[in-house]
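In: Structure for the following, please:
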Amino acid sequence: MNKLEMTDLIVSTRLEKGLSWETIGKDTGMSPVWLTSACLGMNSAPPEKAAAIAEYLGLGEEVAKALEAFPTKIWDQAVPTDPLIYRLYEVVGVYGETLKEVIQEKFGDGIMSAIDFSMEVDKIEDPKGDRVLLTLNGKFLPYKSW
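Out: Okay, here's the model as predicted:
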């Protein structure tokens, strides 16, 4: 089973069972953001987490093995067309240089890891319209000279 087949099966099973990513994450003791990313094929899961996800959803060993497989992270489009994903792309396009400047002013020359990383998505209720709070938490990795 490849990552695409795995994702299709996981998503259809989740919908058939009426489960949210939040519920699956809570019930399995995993971050719903990380869990969703693994189930959509963008991260590999350690064997124990892969087995827990497959077991929770009532899916077999093939799904667990596909969850464990190392992904190839490829985007289909240069500029995304889904409105929500495009807005995140737009944020990076508009504020990317600003974020780079501010991060490097505070930390020095380097990058924020997307490997030693966590992300949370929260809802902030607001009378003028609910707000989305994204928290990106990555280890700072300084560039080294040799």
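
In: use CA for all of it now, contacts and neighbours both
Out: Fine.

In: Run the chain-centre distance for the helix or strand hosting Leu67.
Out: The secondary structure element spanning Leu67 is helix 61-68 (assigned by DSSP states H and E). Relative to the centre of its chain, helix 61-68 is centred 18 Å away, using C-alpha atoms, centre = their mean, to the nearest Å.

In: And for stretch 28-41?
Out: For stretch 28-41, the separation from the chain centroid amounts to 7 Å (computed by C-alpha atoms, centre = their mean).

In: Quick one: list the elements packing against the helix holding Leu67.
Out: Packed against helix 61-68, as judged by 3 or more C-alpha pairs under 8 Å, 6 or more residues apart in numbering; DSSP states H and E, are the following elements: helix 3-16, helix 47-57.

In: another one to check against the first:
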Amino acid sequence: MDKLEMRHTLLAAKARKKMSWDDIATAVNMSPVWVASACYGMNSASHEVAHKLCDVLGVEAEAAEALQAFPTKAWDEAIPQDPFIYRLYEVVGVYGETLKDVVQEKFGDGIMSAIDFTMEVDKVEDPKGDRVLLTLSGKFLPYKSW
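Out: Coordinates of the predicted model:
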């Protein structure tokens, strides 16, 4: 089973079991964002987590092997059409250089790691309309000179 077939298998099982990412993450003792990313094929899981995840979703061990495979982190570079994903794309397009500049003023010349990284998604209730709170936390990696 490759990552794409694994993705379809796991997402179908999630829908069939009517489980949320929070439900699955609690069952495997991992972050819901990370679990979703692994199920979408963008991260690899340890042997233990892969098998727990497959047990929770009631899928064959073949999917656990695909979950453990190292991913190729590639995506369609076309402008996304889904409104939610497009808005994130727009945020990076509009604020990307600004964020880079502000981070480099605070930390120096470098980047935020997407390897040593965590992300949380929270709902903030607001009488004017609920808010989405995304918290991205990546280790700062300075560029080195040699």
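
In: Superposed, what's their TM-score?
Out: Both chains were compared after superposition, and using TM-score structural alignment, normalised by the length of structure 1 their TM-score is 0.97; 146 aligned residues with a C-alpha RMSD of 0.8 Å.

In: Kindly reformat the helices and strands packed on helix 61-68 of structure 1 as JSON lines and extend each row with distance to Leu99 of structure 1 and mean neighbour count.
Out: Shown next, in JSON lines, are those (distance: least, C-alpha to C-alpha, whole Å; neighbours: other C-alpha atoms under 10 Å):
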{"stretch": "helix 3-16", "distance to Leu99 of structure 1": "33", "mean neighbour count": "16"}
{"stretch": "helix 47-57", "distance to Leu99 of structure 1": "33", "mean neighbour count": "17"}
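
In: Out of those, which is closest to Lys73 of structure 1?
Out: Lys73 of structure 1 lies closest, by C-alpha to C-alpha, to one member of those: helix 3-16, at 10.9 Å.

In: one step back: report the buried residues of the helix holding Leu67 of structure 1.
Out: Within helix 61-68 of structure 1, the residues that count as buried by 16 or more other C-alpha atoms under 10 Å are Val63, Ala64, Lys65, Ala66, Leu67, Glu68.

In: Look through structure 2 and tell me its longest helix.
Out: For structure 2, the helix with the greatest residue count under DSSP state H is helix 83-107.

In: average offset between that one and structure 1?
Out: In the superposition with structure 1, the aligned residues lie an average of 0.4 Å away from helix 83-107 of structure 2, counting by mean C-alpha distance after the TM-score superposition for structure 1.

In: Summarise which helices and strands whatever helix or strand comes next after that helix is packed against.
Out: Using DSSP H and E, the helix or strand that follows helix 83-107 of structure 2 towards the C-terminus is strand 110-124. Counting by 3+ C-alpha pairs under 8 Å, 6+ apart, the packing neighbours recorded for strand 110-124 of structure 2 are helix 32-39, strand 131-142.

In: could you redo the last one with a cut-off of 7 Å?
Out: strand 131-142 (3 or more C-alpha pairs under 7 Å, 6 or more residues apart in numbering; DSSP states H and E).
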